[in-house]
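>>> Give me a 3D structure for the following:
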Amino acid sequence: MLYGLMKYVILGPWLKLIFWPQVEGRENVPGTGPAIIASNHLSFSDSIFMPLMVKRKVTFVAKAEYFTGKGLKGWLVKKFFVGTGTIPVDRSGGRAAQAALDTQLAVLRAGNLAGIYPEGTRSPDGRLYRGKTGVARLALDSGARVVPVVMLNADEIQPPGKLLPKIKRVKIRFGQPLDFSRYAGMSGDRFVERAITDEIMYELMELSGREYVDIYAQKIKNQQLKAAAGKLTAESPTDSLAA
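Modelled structure (predicted):
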């Protein structure tokens, strides 16, 4: 009920009025039955724009911390995620990734749409990075087709670190559904899962026209954090000078 209110009454009409979305290939999303919506990830606003442009509910999972924030901001974030049908998952333990996949598998087995970002995190620079094989495992375990979708300019509208988006036309492109039934019964085979994941990432690269980098995005982010920490240390006064 809350999802429908957010989509059709609150967010949907305002999104169309302010950002006048240009959506290509929306007909590639099946009208019934399970499917995996696999998207590139450029901005926080991806989770707003894309699901609101699909006629059916697209369920994503998000870390539980988004649902437990304090104060007005925490309350607003929680209401947004609840209203858009996002499911909280505890990602603090060692089985965090599996817990997220199990949750999405239940969504698919109920005949619904499950959304996933194969890169696992937002792109640090707009390029497309190596996909994690969870999306392949999900496809194999559920038998669902994968619909690739790309956000073409979300990083221009809301760059990382920016709270308020720029007023600019949103551009989204859906590709043809990918069928991996030829690999039925091969879940757990890491070579098969890598091949499926790479095929999905290739489709995202073709649809987006973005440069592909065969490295995990999180590795780049970790390197950037380490470099930033090193820079701060180098610029900080020494203990003797600060005394």
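
>>> okay, CA-based contacts and neighbour counts for the rest of this
OK.

>>> could you point out which element follows the lengthiest strand in the chain?
What stands out as the longest strand in the chain, according to DSSP state E, is strand 145-151. For strand 145-151, the following helix or strand on the C-terminal side (DSSP states H and E) is helix 154-157.

>>> which other helices and strands contact the longest strand of the chain?
Under the contact criterion of 3 or more CA pairs under 8 Å, 6 or more residues apart in numbering; DSSP states H and E, strand 145-151 touches strand 35-39, strand 171-174, helix 190-208.

>>> For the last one, give me every contacting residue.
Counting contacts by CA atoms under 8 Å, 6 or more residues apart in numbering, the residues outside helix 190-208 that touch it are 38-40, 118, 128, 130-133, 135-137, 148-152, 173-175, 178, 180, 183, 186-187, 211-212.

>>> for comparison, sequence B:
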Amino acid sequence: MFYWLLKWVLVGPLLKLVFRPRTEGAENVPLEGPAILASNHLSYADWLFMPLTLPRRVTFVAKAEYFTTPGLKGWFQKKFFSGAGQVPIDRSGADAAEGALTSAMKILGRGELFGIYPEGTRSHDGKLYRGRTGVARLALESKVPVIPVAVIGTDVVAPPGRKFGAVTRPLVRFGKPLDFSRYEGLENDRFILRSITDEIMYEIMRLGGQEYVDLYATQAKALDKEAKRADGTDGTDGTALKAS
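Have a look, this model is predicted:
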């Protein structure tokens, strides 16, 4: 209930009024049943605009700290992230990636939509980077379709390292569902996982028109920061959840 209050009564109408986000291919997202929405990640605003274009709730995983901070601030923080469709990573696993997978499986098991950023972190320069194979493993273990998503223009609204940039009309483009049932039972084969992930990233690239770099975003950011330090300048480093 709080989610719908937040989306339609508070944040949603304001975002729609100011930014007027556009949508293409929303008919590719099922009106019911589970699916994985695998998106590029240009800005921290992506998780606001992408779900806003759909009539269904899209759930993401977030750091557990967002839900465990004590005091009044922590209470509001927990309500905001919960209401905006985010759930804490299940830390019963060995690490964060395993915890994210466990949480995602629970969400899909309830027949819901699960959103994931295969790059694992925001792009610092607008390019599309190599995907982490967690999305492939999730697709095989859950046996649900993967819908590639390209969010365009959010890096203008909220550029890396800044809270706000400029007003523009973001575009959210949904591709046709990808079925990987032909690989059933091969979720532990790293070559299959890489092949599936690359196919998903190719579709995201095709939808969004980004330049693709066959390098993990975290590596690219580190190299960029190194180069900027050598030039006497500082780089910016966005953080996001990683599934690998």
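
>>> that older thread, for PyMOL, write the selection for the buried entries among the contacts of helix 190-208 of the first structure.
Buried residues within the contacts of helix 190-208 of the first structure, by 16 or more other CA atoms under 10 Å, are selected in PyMOL with:
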select buried, resi 38+39+40+118+128+130+131+132+133+135+136+137+148+149+150+151+152+173+174+175+178+187+212
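
>>> Nearest the geometric middle of the second structure, what residue?
residue 117 (3.3 Å; CA atoms, centre = their mean).

>>> Residue 43 is in contact with that one, correct?
No: if you go by CA atoms under 8 Å, residue 117 of the second structure and residue 43 don't touch, sitting 11.1 Å apart.

>>> Report the set of residues contacting both of the two.
With CA under 8 Å, 6+ apart applied, the contact sets of residue 117 of the second structure and residue 43 do not overlap.

>>> and among the helices and strands packed on strand 145-151 of the first structure, the most buried is which?
Stretch with highest mean neighbour count among these: strand 35-39 (a mean of 25; mean count of other CA atoms under 10 Å).

>>> Name the next helix or strand downstream of that one, please.
helix 46-52.

>>> mean deviation of that following helix from the second structure?
Compared with the second structure after fitting, helix 46-52 of the first structure deviates on average by 0.8 Å (mean CA distance after the TM-score superposition for the first structure).

>>> And the helices in the first structure?
For the first structure, applying DSSP state H gives helices covering 2-5, 12-19, 46-52, 71-83, 96-109, 134-142, 154-157, 190-208, 217-235, 239-242.

>>> dump the residue contacts of the closest residue to residue 156 of the first structure other than its chain neighbours.
Using CA to CA, 6 or more residues apart in numbering and skipping residues adjacent in sequence, the residue nearest residue 156 of the first structure is residue 166, 7.7 Å away. Contact partners of residue 166 of the first structure, counting by CA under 8 Å, 6+ apart, are 156, 157, 158.

>>> how close does residue 166 of the first structure sit to residue 187 of the first structure?
As judged by CA to CA, to the nearest Å, residue 166 of the first structure and residue 187 of the first structure stand 42 Å apart.

>>> Also residue 72 of the first structure?
Counting by CA to CA, the separation of residue 72 of the first structure from residue 187 of the first structure is 43 Å.

>>> Residue 140 of the first structure against residue 185, yeah?
Yes: judged on CA under 8 Å, residue 140 of the first structure makes contact with residue 185 at a distance of 7.3 Å.

>>> Same drill for those two, tell me which one is more crowded.
The neighbour count for residue 140 of the first structure versus residue 185, taken as other CA atoms under 10 Å, is higher for residue 140 (23 against 11).

>>> what sits against the more buried one?
Contact partners of residue 140 of the first structure, counting by CA under 8 Å, 6+ apart, are 180, 181, 183, 184, 185, 186, 187.

>>> for residue 15 of the first structure, same thing?
By CA under 8 Å, 6+ apart, the contact list for residue 15 of the first structure reads 21, 49.

>>> go on, residue 112 of the second structure?
Counted by CA under 8 Å, 6+ apart, residue 112 of the second structure has contacts 32, 33, 34, 35, 57, 58, 59.

>>> shouldn't the third one be in contact with residue 115?
No: using CA under 8 Å as the test, residue 34 of the second structure is too far from residue 115 to be in contact (10.9 Å).

>>> neighbour count winner among these two?
Neighbour count, other CA under 10 Å: between residue 34 of the second structure and residue 115, residue 115 has more, with 26 against 21.

>>> mind listing what's buried in stretch 209-225 of the first structure?
By 16+ other CA under 10 Å, the buried positions in stretch 209-225 of the first structure come out as 212, 216, 217, 218, 221.

>>> Adding distance to residue 85 of the first structure as columns, could you present these in a markdown table?
Listed next are these as a markdown table, based on distance: CA to CA, whole Å:
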| residue | distance to residue 85 of the first structure |
| --- | --- |
| 212 | 30 |
| 216 | 28 |
| 217 | 26 |
| 218 | 26 |
| 221 | 28 |
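
>>> Going by distance to residue 94 of the first structure, which of the residues you listed wins?
Nearest to residue 94 of the first structure among these, counting by CA to CA, is residue 218 at 16.9 Å.

>>> Spatially nearest residue to that closest one, not counting backbone neighbours?
residue 121 (6.7 Å).

>>> Residue 24 of the first structure is nearest to which of the helices and strands packed on strand 145-151 of the first structure?
So among those, strand 171-174 is nearest, using CA to CA, at 4.6 Å.

>>> got a list of what residue 171 of the second structure touches?
Applying CA under 8 Å, 6+ apart, we find residue 171 of the second structure in contact with 21, 22, 23, 24, 151, 152, 153.
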